[in-house]
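**Q** Need a 3D model of the following:
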Amino acid sequence: MTVIIKKEPFGKTQDGKEVTRFVFEGGRVTVAVLDFGCAIQSVHAPDNQGRLTDVALGYDQVQGYEKNLPYFGVVVGRVAGRIAGGRFSMDGQDYSLTINNGPNNIHGGVTGFSRRLWQSSIDGNVLKMTYNSPDGEDGFPGDVNVTVTYELSEDGSLTLEYTATSSKPCPINLTNHVYLNLSGHNSDDVFDHVAQITADTYVPVNNDLIPTGELSPVADTAVDLRQPTRLRERELAIRRGDLDVTYCVGQNGTLKLVSRISHPESGRFIDTFTTEPGLQFYTAKYMADAVGKGNKQYQPFASFCLETQHYPDSVNHSNFPNTILRPGETYRQKTIYTFGVE
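**A** Next comes the predicted model:
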């Protein structure tokens, strides 16, 4: 089998721009990506009986992605996660960003990268998306050019590679925000999933979900997932929001296996490999007012995200891995999501 990419229309934006859906076909898994928001729109993966099910939450029409308050499937930037107060200082200058999450900036701002139409091209079985973010967009400095490529292997590995350059020093921290439920996107919760995340430490946060600056051991806490753990065993902690946490998963720039999430009943699993130092594991506590594919009302705790990234608010914490991209440098990230069957 050879994976091919097919193009099909996905409607028009409110201002009349045509949106395209790119479908990777021919392998064990079928994936669809939009040029709006650079979004993963669907992932059809087989279970242990060979039955294909869409395991990615999302929308049937582009209008959903234009609003998309949960950030289904999109690439978020310039900075994934929260920046405290929407402010940071760099090289002796203060910057103020758009505020869109309580008192903070999250995922780049009101529009960010996730509600933009990206330019697209196909090279064999690789889909290339680019976006040029102008100086001052959402309050960030510098003209930033971003490229994201998607490649799907025959065996079900979806590889995302990100690069970015900037004309001025600027914080950059990109990720994809796909929501998954391995029993199907329209399932009611994820408590029957089993999670393993290979991290000895994590990033504690305050009541505004801003990092305190500490890096704490996971041992003897509800966020310790070093051994395979059925999420039902952590249901109370999940409902409190404890499993909305950035794990410290290893050295920046080194590709490594950082997690396996599995669904024993269907046999499906997803392995995550990344070059990033952080993995944000989120179990959708704040899901609200999201009617998705097939008119499904998506509920809190009915999906999870595996956001490979640097730590949130890194620009305000000198002890966190650096997120400042300077002229002449190139930001690089590689993440692989492998969908398989046990």
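**Q** From now on I want contacts and neighbour counts done on CA atoms only, so please keep to that.
**A** Noted.
**Q** hey, where'd the strands end up in the stretch 1-150 of the chain?
**A** Here the stretch 1-150 of the chain has its strands, by DSSP state E, counting those that start in this stretch, at 4-12, 18-25, 30-34, 40-46, 52-54, 75-76, 82-83, 87-90, 93-96, 105-106, 119-123, 126-133, 144-152.
**Q** Show me what the fourth one is packed against.
**A** I take that to be strand 40-46. strand 30-34, strand 52-54, strand 331-341 (3 or more Cα pairs under 8 Å, 6 or more residues apart in numbering; DSSP states H and E).
**Q** how about these, which one is nearest Thr2?
**A** strand 30-34 (12.0 Å; Cα to Cα).
**Q** to compare against the first, here's another:
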Amino acid sequence: MSFVSLSENDFGILNTKNGERKTIKRFTWTNSQNVSVQVITYGGTITTLKIPDKHKKVEDVVMGFDDLNGYQSDMNAYFGCTVGRVCNRIANGKMTLDGKDYTLATNNGANHLHGGIQGFDKVVWDSYVRGNKVFLTYHSKDMEEGYPGDLIATVSFELTKNNEFLVDYKAVVTKPSPVNLTNHSYFNLAGHGKGSEELYKHQFTVNADRITEVDSTGIPTGNLPPVSGTVFDLRVPKTLGDVINKVPNAKGYDHNFCVTKASSQELAFVAKAHHPPSGRVMEVYSNQPGVQFYTGNFLPETDVSQGKGAVYKKHGAFCFETQIYPDAINHPNFPKVVLYPGEEYHHSTVFKFLIEN
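**A** The predicted structure is shown next:
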């Protein structure tokens, strides 16, 4: 008999800057195939994702922390969080909307990254439950981190009996504003603490025939070169260890791939990761035009990052961040990123888990 259960408990108490004490809730889904997922209201964060391998051995395959202090520490490299108001980079923290210039918080050298200093990953989301679905909501106020207009964001999470984890984002605004939400989970299908040795054994496929070319700071140039004949051609599976050191001018992959899709609003196959020794497979489907493939290049090179009893180091995990292209606000040839009053932002992503013997 197939089933999915959902439970709720407390993950910790957050003392806010204005003296409030907020209880952080944790939601746990478990299905009849021994797949389980946990999400907390701090940062809208996926903290745990456990799946069995071909021998029925269950491992947690996402990086994270055992307690709230970890998620508030400098060791947290956006592990599992919901990112906004705009994920990825905006050049020099500058943008122009309807003829007016705006300056955003800069937190990545001269650039704005993942919503700024106090992005959606560092706030407490409100929550409610309907059936097996958890809804998290956040009200981002006018000029928070420099963004114009109030924004109401809603993210829903749900585990299905078919081993799919569904993440659905919606948002509305009171003034024109760029909106680009994503989830920043770090995966290693061998297990969250198994490191680069096992990550290099993963085979990756990305459904994209172009990438957004970037400069040395990760900012798009505006060019969309074809992947054919390059290390970015992942249209057929490539073993990471064979290609990661061939990525030009970088420590690995940290690039937006332009997803090949038939329709701008329909779910399309985005990417696949396969870890042959365990048989674990993750497929990603989304209605977004891009996906950031990131191989944990900026995780520490020394044994300093501790999470859930493991050491997290460079190339210890990967991210598939479904998104609109980075810095789209500054590139008219990129997909539309500005949301206007009366419109609704809608972003759907499916993480599907399988076993291949």
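**Q** quick one: TM-score?
**A** Superposed pair, TM-score by TM-score structural alignment, normalised by the length of structure 1: 0.97. Supporting alignment: 341 aligned residues with a Cα RMSD of 1.2 Å.
**Q** out of the helices and strands packed on strand 40-46 of structure 1, nearest to Tyr65 of structure 1?
**A** strand 30-34 (9.7 Å).
**Q** In structure 2, what stretch matches the closest one?
**A** Using TM-score structural alignment, strand 30-34 of structure 1 lines up with residues 36-40 of structure 2.
**Q** Let's have the strands of the stretch 1-150 of structure 1 in CSV, adding mean neighbour count and distance to Asp289 of structure 1.
**A** Shown next, in CSV, are these (neighbours: other Cα atoms under 10 Å; distance: least, Cα to Cα, whole Å):
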stretch, mean neighbour count, distance to Asp289 of structure 1
strand 4-12, 15, 22
strand 18-25, 21, 24
strand 30-34, 23, 22
strand 40-46, 25, 18
strand 52-54, 19, 21
strand 75-76, 26, 20
strand 82-83, 26, 21
strand 87-90, 15, 29
strand 93-96, 11, 29
strand 105-106, 26, 19
strand 119-123, 14, 30
strand 126-133, 20, 29
strand 144-152, 21, 29
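**Q** Please identify which of those is closest to Tyr298 of structure 1.
**A** Nearest of those (Cα to Cα): strand 52-54, 14.1 Å.
**Q** what range in structure 2 does that closest one sit on?
**A** Using TM-score structural alignment, strand 52-54 of structure 1 pairs with 58-60 in structure 2.
**Q** after superposition, how close is that stretch to structure 1?
**A** By mean Cα distance after the TM-score superposition for structure 1, the fitted stretch 58-60 of structure 2 averages 0.4 Å away from its aligned residues in structure 1.
**Q** ok, and what's touching that stretch?
**A** Stretch 58-60 of structure 2 is contacted by residues Asn34, Thr48, Leu49, Lys50, Ile51, Pro52, Asp53, Ala190, Gly191, His192 when judged by Cα atoms under 8 Å, 6 or more residues apart in numbering.
**Q** Aligned to Ala237 of structure 1, what sits in structure 2?
**A** That one, Ala237 of structure 1, aligns with Lys246 by TM-score structural alignment.
**Q** Okay, the closest residue to its match other than its chain neighbours and His202 of structure 2: tell me how far apart.
**A** In space, and not counting its chain neighbours, Lys246 of structure 2 is closest to Val231: 6.7 Å by Cα to Cα, 6 or more residues apart in numbering. The gap separating Val231 of structure 2 from His202 of structure 2 is 16 Å, by Cα to Cα, to the nearest Å.
**Q** Could you report the neighbour count for Met14 of structure 1?
**A** Let me fix one detail, which is that residue 14 of structure 1 is Gln and not Met. 10 (other Cα atoms under 10 Å).
**Q** cool, and the one 3 residues further on?
**A** Neighbour count of Lys17 of structure 1, defined by other Cα under 10 Å: 11.
**Q** Please apply the same query to Glu66 of structure 1.
**A** 18.
**Q** The one 4 residues further on now?
**A** Under the neighbour criterion other Cα under 10 Å, Pro70 of structure 1 is assigned a count of 18.
**Q** Quick check: the aligned residue for it in structure 2?
**A** Match for Pro70 of structure 1 (TM-score structural alignment): Ala77.
**Q** Do a quick rundown of the helices in structure 2.
**A** 68-71, 195-199, 240-243 (DSSP state H).
**Q** if we can go back for a sec, mean per-residue distance, the match of strand 30-34 of structure 1 to structure 1?
**A** Stretch 36-40 of structure 2 sits 0.4 Å off on average (mean Cα distance after the TM-score superposition for structure 1).
**Q** okay, how far is it across stretch 229-246 of structure 1, tip to tip?
**A** OK, stretch 229-246 of structure 1 end separation, Cα to Cα: 17 Å.
**Q** Buried residues, it. List them.
**A** Thr229, Arg230, Leu231, Glu235, Ala237, Ile238, Gly241, Asp242, Leu243, Asp244, Val245, Thr246 (16 or more other Cα atoms under 10 Å).
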